[in-house]
Structure formats: structure tokens, C-alpha cells
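Q: Sequence isn't available, so here's the structure alone:
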């Protein structure tokens, strides 16, 4: 059920619409079937419903009350699905569900190799596969790689899954490059060494007294020396050069245009925002101008920053609420891993790190039914559940 949910619910494309509605009803029926334990878990973790509740409450001051209420309800459904995953799966089952569900989409995208022209007159052909946009493909394939790394380096997975993970990660890597998704490439370069390092180097070091401080110091020293050599010795800017390969401007000119537009809206609605789901509306001329400027006339756009997105829709109050629940989630993942680091799976850590960084360049954490926020809250809630079970046994 969760594997199907990861494929269907967050996938916003026309070919899935005939399946999406009946499956949503089936999923709601499943949630009702596990209603008693789900309600008990919802009460234990009621703090994760604060942001969805605020989004729904913004119907009171929004121009379109129905849009705000719909956004809040869908966010509530997303968090509830994450909670259901947390009480029915363990972290390894969750990683396997992600690997196989997104791996199936990777295979489909590889077979289709559908392309789209991106970047206007000076753009290029990018592979989008089964997805509506190149960045969506890049983000989904990044999830395949993260899950594959967890399976390949983790203990407790069936041996048969490891070569499958290797094959699917190879396909995903190929598609990420072909999608010209610079952000996914950069995050990949950060997340894969982090996952492998935690499993191959850090985990064995937990059994050796004094080894971990030496490792941390060594990593920082190598990074500092490498950066100094690259920037001063070779006179290169690694970030600018990497972005240049994909036709990107290292100054993030496109995003700064969006962020400046967001600042103007925030100045007019500083405290409570315009209401959830109310800016990117079909009848909002300012939103339509921005979408067309960035060649996004056919599907919903965003400010490419979670904090600006939330500030526009829910104001300063929304940003404070989001920071509170999001930082608690990150802290939960980190604390749970630290307590069990000798045997902990790396999937929650690398997923949490990727999503935390991506809040600066993507608005997905305020979206209603995207896979990344669903998985983030699933690993957070699963970490809290595991910590609660561990405390109960002592």
C-alpha cells in the first residue's frame, strides 16, 4: 500500500489522474481500517499537524477560502499517510518501498526518454521521462540513489536487494545527469559520500575509543585543504563551474527574481500572508507573469524557497511555526541516529540532510502531496516511534 502511495499520490501528471482518484479513496479506506492505532499515534505526534492546521485556518483571511482549506486538508492527509507509514513500517522497509516504487518510475523514464526544451532561447533539451518537469525527475531519481545507498551499505537488508539497488542507482544517476538538474547533482555529491562515510567509516569507529574526533578533524582538514587548493592554487570556482555545465548562473539570478517578488508580497501581508494556496492561483496576474517569465505556464510554480513560500502564504507566523516543527523533525532524526549510531540505518540521516538543504532552493516542504515532505515526516515520526519503543523496554 505504501509503495503504491509513493508512486501515485505525489505524481502530478495527466496519465495518472484516472488512477489517482480511486486510489486516494482506497488509501483513505485503509487509513480508516487502521483508525484506532492511527488516532492514538496522531495524538502522540500531534505537533506535526500544527502547520496543516494553520494552513486550513488561513481560510479565515484568504481571498479564496476554498483554496486555503483545500491546501490545509491535503497537507493533513499527507502527514497522516506519513504517520501510517511510520506505525506500519520500519526504516528498512521504508527505504525498500522508496527504492522499488521510484525505481519502477526510473525504468519507465529510461524507456520513454521523453525530453523537454528548457531555459528559453539559450536553453537545451533535458530528459523529463515520465515526469512533468526536469527538476521533478531529478528529485525523484535522487531519492532512488539515497535509498539505494542505504540498502547497499546497510545491515539487515536481504542480500538479493543489494545488486538491485546498484542497478537502479546506476539508472537513476544517468537520468539525473540527462535531466540537467544541477541542484540534484550537487545534493548527490554531498549525500552519497555522507551515507557511505557514516556506514563504512563512522559506524566501525564507534567501537574504537577516540576514533570519532580524529575522523571529524580529518574530514574538516581535508575539506579545507581541498577547497583552498581548488580556489587559490587552480583558480577555479567549483560551484560556478559545475552550474556552468548545466547552463546555470552561479548568482542564482532566476531565483533572486522570484525572491524579490516574494519580498514585495510579504511587505503587503507580513503577519499572516495571503492564505495557503492563494498566491499561485489562476486569476492572480502577478503569479501568471512570474510563471510565464520562467516558462511555467502549464503547471503550478513556486518561489523555489520554502521560507519565502511559507512567508508569502502564511506570513511571519507561518515561518515561525514551520521552523519550530521542521527543526524539531531534524533534531529528532539526528538524536535518534546519535543514540543508535553503531547500528543505525543511514537513510533517515541522508534524506533529512538533503531536504534540509533543499528548503533553501525548493518550496516542497509546503506542498500538499509531494513525496519528499511525505518521506521526511515519515522518517521523523518513525524515529520518534522507535525512540518511544526503546524507552518503553528499559
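A: Now that the structure is in, tell me what you want to look at. Note that this is a predicted model, so its numbers are computed, not measured.
Q: contacts, neighbours, all on C-alpha from now
A: Will do.
Q: residue closest to the middle of the protein?
A: residue 372 (3.0 Å; CA atoms, centre = their mean).
Q: That residue: helix or strand, and which one exactly?
A: Using DSSP states H and E, residue 372 sits in helix 371-392.
Q: same thing with residue 280?
A: Assigned by DSSP H and E, residue 280 falls within no helix or strand.
Q: What is the neighbour count of it?
A: Neighbour count for residue 280, taken as other CA atoms under 10 Å: 20.
Q: quick one: it from residue 64, how far?
A: Taking CA to CA, to the nearest Å as the measure, residue 280 and residue 64 are separated by 11 Å.
Q: The stretch 1-150 of the chain: strands as residue ranges?
A: For the stretch 1-150 of the chain, the strands defined by DSSP state E, counting those that start in this stretch occupy 115-118, 124-127.
Q: Who are the packing partners of the last one?
A: Read it as strand 124-127. Where contact means 3 or more CA pairs under 8 Å, 6 or more residues apart in numbering; DSSP states H and E, strand 124-127 is packed against strand 115-118, helix 161-178.
Q: Go through those and name the closest to residue 95.
A: helix 161-178 (10.6 Å; CA to CA).
Q: now what about that closest one, what contacts it?
A: Among residues not part of helix 161-178, those counted as contacts by CA atoms under 8 Å, 6 or more residues apart in numbering are 99, 103, 106-107, 110, 126-127, 137-138, 141-142, 144-145, 147-149, 151-152, 184-185.
Q: Could you list the buried residues of that helix?
A: For helix 161-178, burial by neighbour count (16 or more other CA atoms under 10 Å) applies to 162, 164-166, 168-169, 171-173, 175-178.
Q: Second structure for comparison follows:
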């Protein structure tokens, strides 16, 4: 029996394949250190297979995605000044291929496929963690927390927060049936339990603020398109004003107290100061992509010892922007921030200027979650990370060009119903 290419590449008909590919990718990102290189090869296989089926439809016009790769190209160029050139070269190649897979996914996966695929992947990740994981003693703050099959409670919390986020999207933002909504509700409840069990303040605060932003944005979308921007600016100013008042009233200490944290954020402020000190040693270009946390390098070994990292790997400065400053200097930070801002602002403008753009609404919410986390974690800077995959998925979706105006006339709403995504299919061409 022959299977038409469209069943793999058309968002209207490739749901089962897309869900499987996304779920496998989520599991690989979570446990590649457990399952080894074969898992990473499986990740490449499910997305690169689509290039072999029809490279034109899988990749589209490469010039549409140049802006997405600018930061990655700079990571590759850092080989020429890196303190560990081989590490930087390998990391940059992995990062570029990882981004390419995310763009392919953005081209071929509808919103419904993304939502169910992530939920299935998160469910598998959490079930594995509950079955084979355990608790970890944090020598810094002297507490025990459930880390599952991860080495860090923050990673478990991140996957749990994605489960809560996409469960909400499935139930409230997309037209799924009762079976799918029931599955989403069950996965969301399990994710919420894992979120609480992990005691990850970053993940809990991040998903709570993201839900608040999406609810506020939904209220703004009830306005006429001509007044939405004014409504958004008013809400933004009100939010900033409320945040300033809350900070002056001691809200930060109160929130930290709820999670058993102190003003040092469990050693993060010290780690940030060490990162800024390292940045001053190479302020323009940095030490090179992934060239700071290298075994045998004195400063990395010192910080590993101070934070009881016996494995001497997998550590970072717990701040995306400080990590970028250390590894890639001021130039790298500017490129990274420009990429993130382009994705956030691009989807925000689509939401404010269009009616019923569910895709940008979902991806904007996802980017809000990633930006909130970026101040305390490093989710989007490295390959084989669910954070970087989803960030560049959002970037790839933004880069997709709309076709003729007739496509808008024929489908003024972004249809992500059971028949598929008409506008997404038009963008494929």
C-alpha cells in the first residue's frame, strides 16, 4: 500500500505522524542522557525523514529563516576565539541542526497536533519520572524535593508547567472533542501534581503568570481591532505600575517566603555575580559557545565544587542573558535578545491585528512562559532542549509567509478544527 506524501507533510492529514514525532522529541529532550545517542538519532530521524520525502515542502524557502539562524551562526563563529574550539564547533552544529528540526516541525504541524503531541510527550516523561525517579537533597537550601528521573527539580517543573499550559490550551483555546479534553484534563492534573511535588518556584510562578497574561489578552481581544493596541498598552502600563508598587511593598520577599527561598534565591545571586565577573574578562565576544563549563577549566571546576555538582557537567548561571554574556559576549546577547523580541513582538502584533489567530495566541503564551523562565533558567540556549525547540518552533511559524490575499478571503479565520489548518496548509507552499 502506497502512502501519499501529503499524509506526512500536510498539516490537515499528518496528525498521527506529527503527534508521534513531537511526543518522541519531548521524551528525547527529557531523557537523552539516560537513553543515549540512539535517542538523539531518533529525534533527527523523525524530522529529517520529511526532508527525504519532499525537501521543498519540508524546508520551504531558506531565505525566510535567515534571521532565525543569525544568533546560531554567531555561535558557530565563536570557534575562532573560543577557549575550547572543538566544544564550540560541535555545539554550534548540534544547535543549528536542532533549530532546523524545529522549523520543519513548525511547517508541518498544526496547532492541534502541537498541543496533543506535547501533552503525550509530557505524560510519558512524567509517568517515567514517577515510576523510576526519586527525591533529591539540595545541599544549598537544605531541603528535599521530588526530581523524578531528572538531576534537577527545575527540569521536572519545566515539563510539568508545559503539561499544565498545553492542557489549558486544549480545553479552553482549541476546538477538541470530549475525549481529547478529558485526556488533557487528566494530563494537566498529573502535571499540576508534579509541579507542586517538584517545589520549583521558577516553574510555578512562570506558569501562573503566563495563565494570567493569556486571560488578560483574551479580554483585550474582545475589543474591536482598532482599539486593541490601546487596550494592550493600557494593560501593560497598569501591570508595570502594579509590579512597582508590589515590589516596594515587599512582595518579592513574601513570594520567596512561600517557596522557602531567601533573598539570595538559593545561591542564584552569587552565581549571577560570578557570571558577570566572567563576562568582564571577555566583554565583547565571550569565552566561546559552550566553552565555559568545560572540565579542567579552573573557574568551572571551582563553581561545580561550590555548588556540589559531582558530575561536573550540566550546570549554568541560571540566567539566559548572563549565560549568553559569558559565552558570547555583548554581541551574542544583543543577537539573542533581538531574536526573542522578534518572535514575541511578531506574534503579539498578529494577535492584536487579526481576528481569531489561535496559532499566534498559543505561541505568544508559550513565549511569555519562556521569557519569564529566562531570568532564572537557561532553556533556549542549547540543543536537545525542549525550551529551545519550542522557541524556534514559534520562530519558524512566524517566518511562514502568507500566500495570496485570496487565501485570507477563503479562510478569514485560522481553522484548526478537525479538518485541519487551512491557512497553515496555504503557508506550506
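A: Arrived safely, thanks for sending. Because the structure is a prediction, the values reported are computed rather than measured.
Q: Pick the most buried one from the strands of the stretch 1-150 of the first structure.
A: strand 124-127 (a mean of 20; mean count of other CA atoms under 10 Å).
Q: residues in contact with the residue opposite residue 20 of the first structure in the second structure once aligned?
A: Structural correspondence for residue 20 of the first structure with respect to the second structure (TM-score structural alignment): residue 39. With contact taken as CA under 8 Å, 6+ apart, residue 39 of the second structure is in contact with 28, 32.
Q: tell me which element residue 260 of the second structure is part of?
A: Using DSSP H and E, residue 260 of the second structure sits within no helix or strand.
Q: Can you find the partner of it in the first structure?
A: Under the pairing rule here (TM-score structural alignment), the equivalent of residue 260 of the second structure within the first structure is residue 247.
Q: And for residue 180 of the second structure?
A: Using TM-score structural alignment, residue 180 of the second structure pairs with residue 161 in the first structure.
Q: Repeat that for residue 192 of the second structure.
A: Applying TM-score structural alignment, one finds that residue 192 of the second structure aligns to residue 173 in the first structure.
Q: now what about stretch 214-228 of the second structure, what contacts it?
A: The contact list for stretch 214-228 of the second structure (CA under 8 Å, 6+ apart) reads 231-232, 351-355, 365.
Q: Show the buried residues in these.
A: For the contacts of stretch 214-228 of the second structure, buried by 16+ other CA under 10 Å: 231-232, 351-353, 365.
Q: With respect to residue 98 of the second structure, which of those is nearest?
A: residue 365 (22.1 Å).
Q: any idea how far that closest one lies from residue 180 of the second structure?
A: From residue 365 of the second structure to residue 180 of the second structure the distance is 21 Å (CA to CA).
Q: swap in residue 121 of the second structure?
A: Distance from residue 121 of the second structure to residue 180 of the second structure, by CA to CA: 15 Å.
Q: swap in residue 360 of the second structure?
A: Residue 360 of the second structure is 21 Å from residue 180 of the second structure, by CA to CA.
Q: Which stretch of the second structure lines up against whichever helix in the first structure runs longest?
A: For the first structure, the helix with the greatest residue count under DSSP state H is helix 306-339. Alignment of helix 306-339 of the first structure against the second structure: residues 320-353, by TM-score structural alignment.
Q: average distance between that stretch and the first structure?
A: Mean deviation of stretch 320-353 of the second structure relative to the first structure after superposition (mean CA distance after the TM-score superposition for the first structure): 1.4 Å.
Q: likewise stretch 42-50 of the second structure?
A: Counting by mean CA distance after the TM-score superposition for the first structure, stretch 42-50 of the second structure comes out at 3.7 Å.
Q: how about that stretch: buried residues?
A: 43-44, 46-48, 50.
Q: do the same with stretch 247-260 of the first structure
A: Buried residues in stretch 247-260 of the first structure, counting neighbours by 16+ other CA under 10 Å, are found at 248, 255, 258-259.
Q: Equivalent analysis for stretch 305-317 of the first structure, please.
A: Counting neighbours by 16+ other CA under 10 Å, stretch 305-317 of the first structure gives 305-316 as buried.
Q: got the residue ranges for the helices in the stretch 201-350 of the second structure?
A: Here the stretch 201-350 of the second structure has its helices, by DSSP state H, counting those that start in this stretch, at 201-221, 225-248, 251-258, 268-281, 298-306, 320-353.
Q: Tell me which of those sits most buried.
A: Among the helices of the stretch 201-350 of the second structure, helix 320-353 has the highest mean neighbour count (mean count of other CA under 10 Å), at a mean of 22.
Q: Could you identify the helix or strand that succeeds it?
A: As assigned by DSSP H and E, the chain's next helix or strand after helix 320-353 of the second structure is helix 358-374.
Q: Quick one: distance of stretch 38-57 of the second structure to the chain centre.
A: Mean C-alpha position of stretch 38-57 of the second structure versus that of the full chain (CA atoms, centre = their mean, to the nearest Å) differs by 21 Å.
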